[in-house]
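1. requesting a structural model of the entry that follows:
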Amino acid sequence: MTRLLVLWCPDWPVVAAGTAAGLAVDAPAVVVSANQVVVANAQARRDGVRPGLRRREAQGRCPDIAVLQADVDRDARLFEPVAAAVEELAVGVEVVAPGVVAVPARGPSGYYGSEEAAAERLIDQVAIRTGAEAQVGVADGLFAATLAAHRGLIVPPDGSAAFLAPLDVRELPDRPDLVDLLRRLGIPTLGAFAALPHTDVTSRFGADAGHAHRLASGLEQRPPSRRRPPVDLSVTHIPDPPIDRVDAAAFASRTLGERLHSVLAAHGLACTRLAIHASTANGEDLVRLWRCADPLTPSGISDRVRWQLDGWLRGSNRPSAGITLLRLEPEETVDGHALQLELWQGGEQTSRAARAMVHVQGLLGQEGVLTPTLSGGRGPADQVTLTPWGDEQTPESPPDHPWPGRLPSPAPATIPTQRKPATVLDRDGGEVGVTGRFTLTGQPDEVAVDGTSRRVIAWAGPWPADERWWEKDNGRRRARLQVLLAEQSEVENQDALLLVRENEKWSVEGVYD
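-> Below you'll find the model as predicted:
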């Protein structure tokens, strides 16, 4: 595993926003999004302001606090001088995110004599060049090195697993639902999580939890199967006229990002390290490498290109002429199964279909064209989230969670918008119900729907779903039953129904082909 030196600028969104607003360095400040605090600086934290507070509550705890709006483009643009300062002393600089850069530890530690000396030199360099405070951490792997930087530590070689073991599972990045689940299961630390068998974690909680388990174990997020792609996968754009404005850079980044993603997808690949090259009319060559833990989507590629161009064009060391060439090179890739293409993505036919959808939306309204997104849930209707065409497709619930009580495959072919009442009878004509322990009160023999009764020739279930049982008002108890009905005449075929029992009543939730 590669030993990395990570330089981290604490509270960088606040630092960047304060710099853009001309705020004093020692002023208490927070960055908010949707009226909720996302980052607070040290001065604000001393007054009890923490991420997650509402804006009004933060102002109540600290009346003099400066409230700044979140802006990731601004954060990335103002971080470029920090990355450039690190690059003056170390080669192979990779921007992980605005506020975080990583470099291979071997080069700087060998040149300055030790990892401790290299860390001190880089901290001084950033402070002198940009005035920004920074901390450095060194460890095996990006995840461990980043957490070491948060604590200003140098982890011994092969010591990442031991360093991570006592840390809280809240340190897992961008996985709040998994963290909450682990803590409720009595798994509070990364070491306790890492002690679980990897196969059990993946089968129980899904592939993303498996990636998180590797991080907790001190390993890379994915096994070392990455490979350097051939040179011909790079994409180039020659703008005419040269790019010297941010709006032109944004347009170029979107086009180039989509092109690179299409080229990679055609080879069954997705990018995890992206090199951005630019040349100017005066012969200047600019290069920056971005690292990402997860495979980059088209929008992810475009965002990083836009951030980088914004930093170059509006930074303190802006080029002396417009950009005449842009080239994107995928420095590292993973297999294509890590990022599957969506249905409405890429190609001329898709573009025509997208224009048609927008036209229909103009006739029927925004809700007239809906896009399905795979979602999480126990019932078939819960597993699809419908969003208006063009809006961000965000599932209502994570689809990769285990969802105990989830209906097994195959899913019903038809899910009615209005459920029809049904009656399930046993051989004696008595109604079949479900007990408090989710067992049937009798053997299903007949099902009546719309006044028509059909004989049951096979059935399976019930599948219980006792949701939010700990909440008195929001709890929901359901049981599902699959039934195969005999044909009513020689013309009709057999029907298979999915029935659901709720509030002591049966209804038809789905119909199988």
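2. can we go C-alpha only for contacts and neighbour counts from here?
-> Fine.
3. doesn't Ser109 make contact with Ala117?
-> Yes: in this structure, Ala117 sits in contact with Ser109. The criterion is Cα atoms under 8 Å, and the distance is 7.2 Å.
4. show me which of those two is the more surrounded one.
-> A direct count of neighbours by other Cα atoms under 10 Å for Ala117 and Ser109 places Ser109 higher, at 17 against 14.
5. want to put them side by side, so please do this one too:
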Amino acid sequence: MNTAPTDIAPERSRTLVIWCPDWPAVAGARQAGKSPSEPVAVFHANRVQTCNRAARSEGIGVGQRRRDAQSRYPDLLVLKADPDRDARLFEPVVAAVESVAPGVEILRPGLVACSSRGPTRFFGSETEAAERIVDLVEALDVECSVGIADSLAVAVLAARQVKIVSRGGSATFCAGLPIVELARDPAIAPPERMDLIDLLIRLGIHTAGAFAALPDAKVATRFGADAVVAHRLAKGEAERGLSRRSIPEELAVEQPFDPPLERVDSAAFAAKALAERFHARLGDAGLACTRLAISATTDRGGHLSRIWRCARPLTPAATADRLRWQLDGWLTAGRTRQRTEDDDDTGPGGITSLRLEPIEAIGAGLVQYGLWGSDGQDDQRAGWAFARVQGLLGPQSVLTPVLSGGRGPGERITLLPWGEEKVPARDPSAPWPGALPAPTPSRLAGPDTTVTMLDDLGSPVVVTDRGMLSGAPSRLHGKAVDPCWIQSWAGPWLLDERWWTARPEIIQPPAPSPARAEYRPAPGDLDYRKPRSPRPEEPVGTGISAPARHSARLQVLPDTGPALLLLFGVDGWQVEGVYD
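-> Reported below is the predicted structural model:
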């Protein structure tokens, strides 16, 4: 019997993505017991990070300051960004999608993906499958949209556009998108891709189609490795297989628990230890995980499993976060609950074992963490050392500087315990009248930096009440600097801060210079021996501890040594910063 040769390759399975827009706002409202239909906004660093449709209808948008947002809608529900909350409350949504679409993978809280083959065959068409999944999710009072395309990254873009891309039509679909869409979703784009997008916009490339028209070799040589990935996405091509290796079975780690885990805090502690073991095995094998399977067995015979996919290779901290989120969702979403006498034994029960298994991995040598060739191991070891020091001496023993708002160089630094969220004490983007102009000193001076500034006649130079210097600076000497001549200077910049808290008090004058036996201010100079009377409207006894400050800053360039930033106040001149 003759058999005709078959050249038809099996059709590649397409990807279906379910996107829940504004999920942090929805999860926050649900945790607060509020309806998602009310205006809700999630804030990070005092700016709107996410808001729902009701808030946008009131004129509230992403990036808006909290004061502006509340002025538009005073009854706005204000919430803090909380990744743990978003991941924990997302578990019921994933379970609903999994009931009709097997093989669900979590890309991030608010975004899941699966193969479209199963739902399409069951419901008859991709359109019908998308409609049924939307109905299931919206039955949980969660708004969502579905996108289907030939590859995962294009399906994510399609979900944001609420579109089903025809087979083979990814290039046409992507060509009409704004270039910024390539970096819009963190599930398919690392944070640094936005810098690439800004550069392309400055070069006049505003659409993905214009970027796709560039030659591959030029993109690779001029923009770097991530630009190649973005370029393939702009052309609608599937993700490139980055030398994925076969994964040995012994890389999976498993941890039994006796008694079973039924508390979130116990699960978080177990997640960190298990994640470190998991990455130690991956490191020994020279691999980095990009898709992670988390499985759990319960004391009632249940088996729970979930797959997480990441845009970048997982680190131990990222793995511990995803494991903690998943356990928190299982333990608090009603799927595992604490037993009581009236329990009907229908729940899965407590978690008796956990298993981490790499589904996809790439060679660790292919992971580029730093510009100068670092593989990330130094940062990891430093993190372990910092955590150990904090465990011995307390969280305040290791501090991280964060750019903050303020007028002086010292005020523009907020020191936070290492490992905490980097939220500045003051908004650095807010207007700061009287702030020191650029450049900022590279080094702050230490304590006891009093200096004396003299003019050409040897008289002390002070700042008058008109904001002028009493003389041209000529010489400088003191404990903080060696005697030197001043070549040039800039300023002064006046500061009159917290004037409403002034108290009548005697302020000592600066020490007299050798040129004068007694300090006597000239007409128009600030007399520091006289107390400043409080204003009639100032409250008395309000408990305000911060005193009023009347000072000025001056930049000087000595003939020897680096430039200095000087601060003039009640104690005379002091060195505040050094321009190394």
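6. report the TM-score for the pair.
-> The TM-score (TM-score structural alignment, normalised by the length of the first structure) is 0.68; 381 aligned residues with a Cα RMSD of 3.1 Å.
7. count the residues that sit near the residue nearest to Ala252 of the second structure when sequence neighbours are not counted.
-> Nearest in space to Ala252 of the second structure, with sequence neighbours left out and distances taken as Cα to Cα, 6 or more residues apart in numbering, is Glu357 at 4.4 Å. Other residues within reach of Glu357 of the second structure, judged by other Cα under 10 Å, total 20.
8. and the strands in the stretch 351-500 of the first structure?
-> Ranges of strands within the stretch 351-500 of the first structure are 370-374, 384-388, 421-425, 446-449, 452-467, 476-485, 495-502, based on DSSP state E, counting those that start in this stretch.
9. now the ones you listed as CSV including distance to Leu269 of the first structure and mean neighbour count?
-> CSV is the format used below for the strands of the stretch 351-500 of the first structure (distance: least, Cα to Cα, whole Å; neighbours: other Cα atoms under 10 Å):
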stretch, distance to Leu269 of the first structure, mean neighbour count
strand 370-374, 22, 16
strand 384-388, 27, 18
strand 421-425, 49, 21
strand 446-449, 50, 19
strand 452-467, 39, 17
strand 476-485, 41, 21
strand 495-502, 40, 20
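10. just put these in a markdown table and tack on distance to Gln221 of the first structure.
-> Converted to a markdown table, the strands of the stretch 351-500 of the first structure look like this (distance: least, Cα to Cα, whole Å):
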| stretch | distance to Gln221 of the first structure |
| --- | --- |
| strand 370-374 | 24 |
| strand 384-388 | 28 |
| strand 421-425 | 49 |
| strand 446-449 | 51 |
| strand 452-467 | 32 |
| strand 476-485 | 37 |
| strand 495-502 | 40 |
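11. so stretch 191-201 of the first structure aligns onto which residues of the second structure?
-> Residue correspondence for stretch 191-201 of the first structure in the second structure, counting by TM-score structural alignment: residues 209-219.
12. can you give me the end-to-end distance of that stretch?
-> Across stretch 209-219 of the second structure, the terminal residues are separated by 14 Å (Cα to Cα, to the nearest Å).
13. would you mark the buried spots in it?
-> 209-212, 219 (16 or more other Cα atoms under 10 Å).
14. stretch 321-335 of the first structure aligns to what range in the second structure?
-> Alignment note (TM-score structural alignment): stretch 321-335 of the first structure is matched to residues 349-363 of the second structure.
15. for that stretch, what is the distance to the chain centroid?
-> Mean C-alpha position of stretch 349-363 of the second structure versus that of the full chain (Cα atoms, centre = their mean, to the nearest Å) differs by 27 Å.
16. residues in contact with it: which ones?
-> By Cα atoms under 8 Å, 6 or more residues apart in numbering, the residues outside stretch 349-363 of the second structure that reach it are 242-245, 247, 251-262, 278, 286-300, 302, 335-339.
17. just give me the match in the first structure for Ala130 of the second structure.
-> Structural correspondence for Ala130 of the second structure with respect to the first structure (TM-score structural alignment): Ala119.
18. figure out the helix or strand that that match lives in.
-> Using DSSP states H and E, the secondary-structure element containing Ala119 of the first structure is helix 115-130.
19. now for that helix, which elements pack on it?
-> Secondary structure elements in contact with helix 115-130 of the first structure, counted by 3 or more Cα pairs under 8 Å, 6 or more residues apart in numbering; DSSP states H and E, are helix 72-87, helix 106-112, strand 135-140.
20. which of those sits closest to Gly99 of the first structure?
-> Put simply, out of those the one that sits nearest Gly99 of the first structure is helix 72-87, at 6.4 Å, with distance taken as Cα to Cα.
21. what's the average distance for that closest one when superposed on the second structure?
-> Comparing helix 72-87 of the first structure with its match in the second structure after superposition yields a mean distance of 0.7 Å (mean Cα distance after the TM-score superposition for the first structure).
22. against the second structure, where does that helix fall?
-> Matched against the second structure by TM-score structural alignment, helix 72-87 of the first structure falls on residues 83-98.
23. likewise for stretch 155-172 of the first structure?
-> Residues 165-182 of the second structure are matched to stretch 155-172 of the first structure when aligned by TM-score structural alignment.
24. give me the contacts around that stretch.
-> When contacts are defined by Cα under 8 Å, 6+ apart, stretch 165-182 of the second structure is touched by residues 147-150, 154-155, 157-158, 189, 194, 197, 201, 205-212, 230, 233-237.
25. switch to 7 Å and redo it
-> Residues outside stretch 165-182 of the second structure that contact it (Cα atoms under 7 Å, 6 or more residues apart in numbering) are 148-150, 154, 197, 206-209, 230, 234-236.
26. so Asp240 of the first structure: helix, strand or coil?
-> When the structure is split into helix, strand and coil by DSSP: H, G, I helix; E, B strand; the rest coil, Asp240 of the first structure lands in coil.
27. with adjacent residues omitted, what lies nearest to it?
-> Thr324 (7.5 Å).
28. ok, that neighbour to Arg183 of the first structure distance?
-> Taking Cα to Cα as the measure, Thr324 of the first structure and Arg183 of the first structure are separated by 53 Å.
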